[in-house]
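**Student:** sharing a model prediction with you, sequence too.
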Amino acid sequence: MEPVYLFNLIDQQKSWLSARQSVVAQNIVNADTPGYRAQDLMPFSRVMERGALDISGADPKHLRPSPVETLAAAIRPTEGWETTHSGNTVSPEFEMIKAGEVRGAFTLDTNLMRAFHGMWMSAVRA
């Protein structure tokens, strides 16, 4: 079993959240574009699972992309709540819900980092 690096994991999730926030913003910007299909990222847990299956290089000096670096492949069309006559599938209400989820996850990550940093500093001082 490999050790879990909490700070690294939170950093990867923050990168994923930033990418998801960009996709949500892109959806909102294109809310009136005829034929635009709303997009979203794969859930973070699935991105991490896919990253665990990457093939390692033959040479230890080869760099392996982190799971979050492969986010371009994780963008997928999403089913919106409605499709307009122009074929646009963006629902501003649904996008705002996703933006709220991103904000909540950023807040959770920040609070976790603050709590574990405080515990780490307490252990160092002791």
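**Tutor:** Arrived safely.
**Student:** only C-alpha atoms from now on, for both contacts and neighbour counts.
**Tutor:** OK.
**Student:** neighbours around residue 88, how many?
**Tutor:** 19 (other CA atoms under 10 Å).
**Student:** now do the SS call for it.
**Tutor:** coil (DSSP: H, G, I helix; E, B strand; the rest coil).
**Student:** contacts only, for it.
**Tutor:** Applying CA atoms under 8 Å, 6 or more residues apart in numbering to residue 88 gives the contacts 31-38.
**Student:** which stretches in the protein count as strands?
**Tutor:** 39-41, 75-77 (DSSP state E).
**Student:** structure two is appended below for comparative analysis:
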Amino acid sequence: MAIGDLPIFEMMKQKMHWLAARQQVLSQNVANADTPGYTARDLKELDFGAMVKRAGPMLKPAATQAAHIGSPVAGAGHGLHAGQAKGGEVIKKPDFETSPTGNSVVLEDQMIKVAETQMDYQTVTGLYSKSLGLIKIALGRS
């Protein structure tokens, strides 16, 4: 198994793909801020719990001594599917106000969402690189 195939790395990659796709949707909203009748859009949030369940079977504790307390971990996942969460479902999500022309894009709200998405992307890429560094240290390849 390659390091990039670990479930945690796969989940971080999915999150980065989702954030990149969200940035595209938000930029379309900003580009259409003056288009009559345009409704602001966003991506459906990723379900982290579902991603964890799909990541594979849960680890079960192993009793190596008779004195160990047995506590099996319930549940097993189904593995990650190729192409899942690469973008996400685009949903119409109008901002709280609509102009007289029927446009529901509020530039200030869109710019806040763009900044949040950018910060989230930087956070995930930082976690990704730190996790790779920890694995390299554990393998003795610092």
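**Tutor:** Arrived safely. If you're wondering where the values come from, they're calculated on a predicted model, not measured in any experiment.
**Student:** quick one: buried residues of the longest helix along structure 2?
**Tutor:** In structure 2, assigned by DSSP state H, the helix with the most residues is helix 107-138. Neighbour-count burial for helix 107-138 of structure 2, counted by 16 or more other CA atoms under 10 Å, picks out 110, 113-114, 117, 121, 124-125, 128.
**Student:** in space, what's closest to the residue opposite residue 84 of structure 2 in structure 1 once aligned - neighbours in sequence excluded?
**Tutor:** Counting by TM-score structural alignment, residue 84 of structure 2 corresponds to residue 67 in structure 1. In space, and not counting its chain neighbours, residue 67 of structure 1 is closest to residue 51: 4.3 Å by CA to CA, 6 or more residues apart in numbering.
**Student:** and if you look at residue 33 of structure 2?
**Tutor:** Leaving aside its chain neighbours, residue 33 of structure 2 sits nearest to residue 105 (5.4 Å; criterion: CA to CA, 6+ apart).
**Student:** count of neighbours near the counterpart of the one you found in structure 1?
**Tutor:** If you follow residue 105 of structure 2 across to structure 1 using TM-score structural alignment, you land on residue 90. Burial of residue 90 of structure 1 is recorded as 28 neighbouring residues (other CA under 10 Å).
**Student:** ok, residue 90 of structure 1 - contacts?
**Tutor:** 27-28, 30-31, 36-38, 80-83.
**Student:** what subset of those is buried?
**Tutor:** 27-28, 30-31, 36-38, 80, 83.
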